Structures are given as structure tokens and as C-alpha cells.
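A.B. asks: this one's structure only:
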């Protein structure tokens, strides 16, 4: 090799070595870059069975919860509390249950179907007498339902619809239940009762104040005195068979938050004492 070519080789050698070293470091660092990449977060689908009277308020809360917990998708099953209770007893996959009466939650708790230490009282409500908005009947209080002019009274089926159960208590304590029974038109949920009155297929109906509030097609005649019926309380609990108990508790805690309670109050609910 000539002296000039030899000198050029030795001048280029360090550059070549630096390039080879850089390539080696880049290749060796690639696995670390791959392992540090964020994993894809899967959506948790939560099943919530809730009393029919809660539907409008809970659906209004969806955007707030979704914004705070984007990986938790809440799927609702709204129906009469007794119906939901039976579904859970028969093995339905439910993460969280909200009843419109303690007795349905008590039944599940007695069968160890509730996750320990997750039960709490969420809300309270009141019971009202409603008539169609265009009614010509001069009904002003519950005792007037005995009037022969009142032919049909819509009431939730007492064994499965808590509002119906509370209504029977009111009529019993007023001493007018036997006179009213022949007039009853039973509904399978409190919203079904409301629809029956709205359509004019009943002269009057017994619903929650929260249901009457969302309807422009009924008029609230009077509110049942609290001492005429069992306190209307909505208990909430995570189910023992919940597929996502942690997410269910997150949602349960959200419903008791100040922000959620403010929304519930807008729909006529009160915090449970």
C-alpha cells in the first residue's frame, strides 16, 4: 500500500468505527422502545340494574361520568325493582343494583348476593297522586278517589313495583283500600303507570314526584304525607357476582358525589338521610 493511501485509511477508520457503534446502539435500544410503548386500555362494560324511576336522571349523568372515567362504559337495565331482584336471583350478570325500596335489597342480602360493605342508601323520593293534564275531574286529595266518577286508577303491581307498594300503604292507612281495589289498573313499572295516566287510560295514578316532574301530560294533585307510608329510600350495592367489582364501586362512589347529587336534585330526588 502506498504511503498516501495508508494515511487516508487511518484517517477514515475512526469515522467508520463511530458509525458502526451508533448503529449497534440504535439496534440494541429498539427493544426498550417497544416495551415502553403504552399498552392498549380495554373498555370495561359495567351492567347497572336500576329502578325505572331513576332512568331520566341517571342517563343525564352519563356525560359527566364518561368524561371522568372514559374506560368504563355503563350499560343500564331499568325495570321494576322486584323484576330486577328476580333477575339477579336467577343468575343475571349484574355489577350494581339500585332498588326503589329496601325490601328488594334485603332479599338479595339475605341470600348473600351482595358484596360485603358496599350497600348504602343513595336517594329518597316522595309519592304523589297525578291525573291527566286535561282531566275534568275535581280531584284534590286521595280520599276523593272513592268517588264513583273515578273509574280507573293506575297503580304499580305492589309485589314488584315499590311505588305500588307505597300506594297500597297510603290507601290502607286512609281506610279506603277496599273501595279502590276494583278500580286498580296495574302497571309493571312506575313509568308504565305514568304512561297510562298520560294517555288518558286511567283517571288517576300513583307515581313518584320525580316521575310527575318530567311529564307535561299529567298534573300533580297532591303529595302523600310521609307518615302514611314507609320511607321511600333507594339503596345501592355492588353484587357479589359482579364481573367488575372495582369499576362498580367507582360508579357507586360517583353517584354519591356532590356533582351527581346536584343532578339528582334537579330531577326531584333528595339525598338519603
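C.D. replies: That came through fine. Keep in mind it's a predicted model, so treat the numbers as computed, not measured.

A.B. asks: hey, let's count contacts and neighbours off CA atoms from now on
C.D. replies: Fine.

A.B. asks: Now do the lengthiest helix in the chain: distance to the chain's middle.
C.D. replies: What stands out as the longest helix in the chain, according to DSSP state H, is helix 3-35. Relative to its chain's centre, helix 3-35 lies at 63 Å (C-alpha atoms, centre = their mean, to the nearest Å).

A.B. asks: Quick check: residue 129 touching residue 144?
C.D. replies: No - using C-alpha atoms under 8 Å, residue 129 makes no contact with residue 144, being 11.0 Å away.

A.B. asks: then this one, side by side with the first:
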């Protein structure tokens, strides 16, 4: 039977261990990345690849470029900001007095008109020649033009097509590109004006050819290291997602080269 002295020593050691465990820091995290929601698929893969190389796992936060810019403006701390809208990257650079030479272009994108592959509208473009005729009397979704870059691109296209006054009044406006995609997938909207990258790899959606060609501003995803960043790996992660290796991952998910 153990002596009282032995038991006391064990209790002391256990107490010291508990104190040390309580004082020990939590596991280190990687840089915090604020990124446009349309980038989730490639960035998730790139973050996984980055972590597999022995780096700390990045903390990824996705939302519309506008919402993320507002969060940064209101004091939310992040290391990198990646925008689908050049206007907001320029805004952040100007407001933060960031050197414009630090902006990195990661990828490009385009806009498509998409619908469910097994729905009643999947082959309309074969018999109906104009966008106006295709969208007559149906539900259409896209991002909110007032707050979501996707919506702004959609509005540019529909204005150029001469049908914004009609479609704009009845369009289901969403808070992000992923929300607009979800409505089409759930068939709560007949059509979505969506990013090509959100549609290209899906078997359950079909996009109409020749829609929106040259009718919207160029879409370029740009990233910048924020002044609030103090993470030692933030700059290295930015270099990584701007590399040729990363460009191949973006291309795999339907994005165009920068």
C-alpha cells in the first residue's frame, strides 16, 4: 500500500501539471484571410495544401467583398483581404494608405446565365434567341447590385441588354454569390446570373452560351496584405496563393488566369 508521503508527492505533481496545462497557450493558428465567397472552393484547397507543407492552417472567412471591406473598415482584424471587386480593393488600399504595389492579382472570372439541368428551362436557348425572351415571366436571382460585386456585374449586363428595368424590379437579390447559387440549386429561382466558376464544375446546372460576352467590367480577384497584419506567415501565404501552383488550382475550379 503506498505511503502517505508517496501519495502527497503524486498529488503535488498532478497539481503542477494542471496549472501548467491551464497556463499553456492554445495551438497556434495561421493568418486570418477575408475572402470573397466565390473563392471558397479553390482557397479551401490551397489552404489545405499550404498546411500540408508544415505551415499553420489559415483561418478563412468568406462573405461578399463589400461586407468584408466594411468589417475591415469597422476594425475587424485580418491579415489578408481578397476581393472580387477592384473598386473595394482600391478603397481598402486608399483608406489604409497601403502601397498599391503590394496588390496581387490572383485570378479572373466571367458571368453566366444558369438554370437547373433537369428543369423546364434547360434548353430554352436552343429555340429562344434573346436573353429578354428567355427571362420573360421567370424568377431570376443574383447578388444585390448595391452591395455584392456579382450583382453589380449582373446589372451591367442587364442594362446593356436593355432589360434591367424589368428584371431589376423582380430579381431576387442575395447577400453573396454563394446565396444566389443556392437559390438556383434549390430551384427557388428559375435562373441565376452567376459566376462561371460556380457553375462550370457542376453536373446539375447548365449555362447558356454567349451570355454576357463583353457586357460587364473585367472580373479580377485581387489580394492585399493589411496594415493590421502581424502574422509572420501572412506575406508567405500571399506569395503562395499568387504562385503558378495556385493559378493551376484556380483554373481547375473554372477561374481564368490573372
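C.D. replies: Yep, it's here. The model shown is predicted, which means the values in this text are computed figures rather than measured ones.

A.B. asks: Need the TM-score from the superposition.
C.D. replies: Comparison of the two superposed chains (TM-score structural alignment, normalised by the length of the second structure) gives a TM-score of 0.82, and 228 aligned residues with a C-alpha RMSD of 1.9 Å.

A.B. asks: of residue 129 and residue 144 of the first structure, who's got more company?
C.D. replies: A side-by-side neighbour count of residue 129 of the first structure and residue 144, using other C-alpha atoms under 10 Å, places residue 129 first with 25 against 14.

A.B. asks: In contact with the more buried one: list those residues for me.
C.D. replies: 141-142, 204-207, 220-224 (C-alpha atoms under 8 Å, 6 or more residues apart in numbering).

A.B. asks: so is it in a helix, a strand, or just coil?
C.D. replies: strand (DSSP: H, G, I helix; E, B strand; the rest coil).

A.B. asks: From residue 144 of the first structure, how far off is the residue mapped onto residue 161 of the second structure from the first structure?
C.D. replies: Using TM-score structural alignment to pair residues, one finds that residue 161 of the second structure aligns to residue 174 in the first structure. Here the criterion is C-alpha to C-alpha, to the nearest Å. By it, residue 174 of the first structure lies 11 Å from residue 144 of the first structure.

A.B. asks: Please apply the same query to residue 225 of the first structure.
C.D. replies: Counting by C-alpha to C-alpha - residue 225 of the first structure and residue 144 of the first structure are separated by 16 Å.

A.B. asks: Then residue 31 of the first structure?
C.D. replies: 81 Å.

A.B. asks: How about residue 206 of the first structure?
C.D. replies: 14 Å.

A.B. asks: Residue 229 of the first structure too?
C.D. replies: For residue 229 of the first structure, the distance to residue 144 of the first structure - C-alpha to C-alpha - is 18 Å.

A.B. asks: All the strands of the second structure, residue numbers only.
C.D. replies: Along the second structure, the segments classed as strands by DSSP state E run 32-36, 59-63, 80-83, 104-109, 111-116, 140-143, 172-174, 191-195, 205-207, 219-225.

A.B. asks: Quick check: buried residues in the second one?
C.D. replies: By that I understand strand 59-63 of the second structure. For strand 59-63 of the second structure, a neighbour-count test (16 or more other C-alpha atoms under 10 Å) marks 60, 62-63 as buried.

A.B. asks: Which single one of the residues you listed is nearest to residue 153 of the second structure?
C.D. replies: Checking the buried residues of strand 59-63 of the second structure against residue 153 of the second structure with C-alpha to C-alpha, the nearest one is residue 63 at 16.8 Å.
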